[in-house]
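Enquirer: heads up, no residue letters with this:
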């Protein structure tokens, strides 16, 4: 049944029979037949019928919960037996919000040095996509904001975000030692796009100061933001760890912002499964221990 549940999960992820079949490396008729066989085994209809995928039936929604659990456990079992045969090896998928990529890179490097037989994939994703990827078994670990994200997941706190203005070294604010949110709001800024949790936080900090930022450019890439600071003379606001990482050697100034009213903790998340897959358990332990 596990192989049919894998087909079912792929269909739910892709929301398209053809794309799901391609993802699994099977033909579309084979995928459709597998879903029908699963429905026959369970005695219920899982997928709303139609020429295209139109979503799940109520029974399908319930089976989805069980499918994620059963497939996750089956994969963890295979991974543990592989470790018993070959030692710590295999593939590990880590997703991180853009502002936490330096932390992700540092953790991946430390883990990779200790376990060279493990192939690591590090992805940049939004907080929403990270949580969905953990739930859908598309990723093994995520680095994101821990605010309200820990239910049903294990966590390892990493650091609290603090923010800096990054501006040209000859900019009007470059000589300042510290800046307030109200005065920075009047500057021409380039910021992350509104779908990013970091942008939500910045907007709340500006709102607490009674201001709306003067956005000139938005991007989901911090590399693009830094290019705008260097090449166009704009300013951006980034967490200190990221600002120091990507601004090295560039003609910019990094100026601390006044502490906001609320702090936000960045941490490592994993599905709350017992036992954990061996690679996930080893990564959490090296990062500081499962929470």
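Expert: Cool, got the structure. These numbers were taken from a predicted model, which means no experiment stands behind them.

Enquirer: all contacts plus neighbour counts: C-alpha atoms, from now on.
Expert: Fine.

Enquirer: I'd like the next helix or strand past the stretch of helix or strand residue 154 belongs to.
Expert: Taking DSSP states H and E as the definition, one finds residue 154 inside strand 153-160. The C-terminal neighbour of strand 153-160 among helices and strands, as given by DSSP H and E, is strand 163-168.

Enquirer: buried residues in that next one?
Expert: 163, 164, 165, 166, 167, 168 (16 or more other C-alpha atoms under 10 Å).

Enquirer: distance check, the first one against residue 44.
Expert: Right, the one you point to is residue 163. 52 Å (C-alpha to C-alpha, to the nearest Å).

Enquirer: ok, the third one next?
Expert: Using C-alpha to C-alpha, one gets 56 Å for the distance from residue 165 to residue 44.

Enquirer: which parts of the stretch 1-150 of the chain are strands?
Expert: 90-96, 118-124, 141-145 (DSSP state E, counting those that start in this stretch).

Enquirer: another one to put next to it:
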């Protein structure tokens, strides 16, 4: 058994396809398959369910996969610690972000790069559940989004200031929107909203339903960028979390706070707190805490 075999196993779990896993590992598919069969022979158990294509893992494979992820995380941390002993931090910080969280992390990324030139970043748009799964399986270093308080208690977290909800609109709608609109003031406006099933959309639907109102959007998207671009084009008005850097980049777009109760979930950055957080994650949190402490 060697590190490469464990890496191939974990990559197969991520890609769910032998060909894609082989490409991600920069080897041929026969090489990846052969090394995984060698691992199975050495352990004396079948790990992968094979048919004409990848069909998942056996129960034994799932247990070995969980251990492999832990071992790879420890191996990566060991390499990072050796680099840190030499006075440098290197590697790629893997971030999973809920697109609608509107987090502007550019100051944190820039601050960490100024401190450690060898650090890079991989940013993935993900659901909150997928982020937590990625953290638990060591495929992410940092998560950012809306989380329940009891979830935050299981991680090292950095809560963001409560910023509320804003209505973003172009010049055509300015006369129809009060300075601090309430849900009833938005009746009749063409709305650009998050897709149903997303937490923020569920929150909006619930708050409007309490006032006997139903949201009937002209456009839905899971991307704040797309919502704001359509607002800028004059298609309608968007209900989005406050705080997006996009608000300052679209000339003519006005944002006004909407009078709504706070969300039950909390906007936060999260990382593991069980001793398996990478040095990259800790370095990222250190910079983020310093920046937000000064706000």
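Expert: That came through, no problem. Everything numeric here is computed off the predicted structure, so don't read it as measured data.

Enquirer: TM between them?
Expert: The TM-score (TM-score structural alignment, normalised by the length of the first structure) is 0.88; 288 aligned residues with a C-alpha RMSD of 2.4 Å.

Enquirer: what's the closest of the buried residues of strand 163-168 of the first structure to residue 203 of the first structure?
Expert: Using C-alpha to C-alpha, residue 163 is the member of those that lies nearest residue 203 of the first structure, at 12.8 Å.

Enquirer: what's the counterpart of that closest one in the second structure?
Expert: Aligned against the second structure by TM-score structural alignment, residue 163 of the first structure finds its counterpart in residue 165.

Enquirer: please name the residues that touch its match.
Expert: For residue 165 of the second structure, the contacting residues are 239, 240, 241, 242, 257, 258, 259, 260, by C-alpha atoms under 8 Å, 6 or more residues apart in numbering.

Enquirer: ok, the first one - how many residues close by?
Expert: Think residue 239 of the second structure. The tally of other residues near residue 239 of the second structure (other C-alpha atoms under 10 Å) stands at 24.

Enquirer: number of residues surrounding residue 31 of the first structure?
Expert: Neighbour tally, residue 31 of the first structure, other C-alpha under 10 Å: 23.

Enquirer: could you find the closest non-adjacent residue to it?
Expert: residue 21 (5.9 Å; C-alpha to C-alpha, 6 or more residues apart in numbering).

Enquirer: contacts only, for residue 6 of the second structure.
Expert: Contacts of residue 6 of the second structure (C-alpha under 8 Å, 6+ apart): 65, 68, 69, 72.

Enquirer: scratch that, residue 221 of the first structure is what I was asking about
Expert: Contacts of residue 221 of the first structure (C-alpha under 8 Å, 6+ apart): 98, 192.

Enquirer: aligned partner of it in the second structure?
Expert: In the second structure, residue 221 of the first structure lands on residue 223 (TM-score structural alignment).

Enquirer: from residue 134 of the second structure, how far off is its match?
Expert: Taking C-alpha to C-alpha, one finds residue 223 of the second structure at 21 Å from residue 134 of the second structure.

Enquirer: the longest helix seen in the first structure vs the second structure, average distance?
Expert: Using DSSP state H to define each element, the first structure has its longest helix at helix 58-86. Taken over the aligned residues, the distance from helix 58-86 of the first structure to the second structure averages 1.6 Å (mean C-alpha distance after the TM-score superposition for the first structure).

Enquirer: does anything pack onto that helix? Which helices or strands?
Expert: helix 2-14, helix 278-287 (3 or more C-alpha pairs under 8 Å, 6 or more residues apart in numbering; DSSP states H and E).

Enquirer: out of those, nearest to residue 59 of the first structure?
Expert: Among these, helix 2-14 sits nearest to residue 59 of the first structure (C-alpha to C-alpha), with 12.8 Å.

Enquirer: and the closest one against the second structure, how far off on average?
Expert: Helix 2-14 of the first structure, aligned to the second structure and superposed, deviates on average by 1.2 Å (mean C-alpha distance after the TM-score superposition for the first structure).

Enquirer: mind listing what's buried along that helix?
Expert: Using 16+ other C-alpha under 10 Å as the test for burial, helix 2-14 of the first structure gives 4, 5, 6, 7, 8, 9, 10, 11, 12, 13.

Enquirer: so can I have CSV of the helices and strands packed on helix 58-86 of the first structure showing distance to residue 210 of the first structure?
Expert: Shown next, in CSV, are those (distance: least, C-alpha to C-alpha, whole Å):
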stretch, distance to residue 210 of the first structure
helix 2-14, 41
helix 278-287, 38
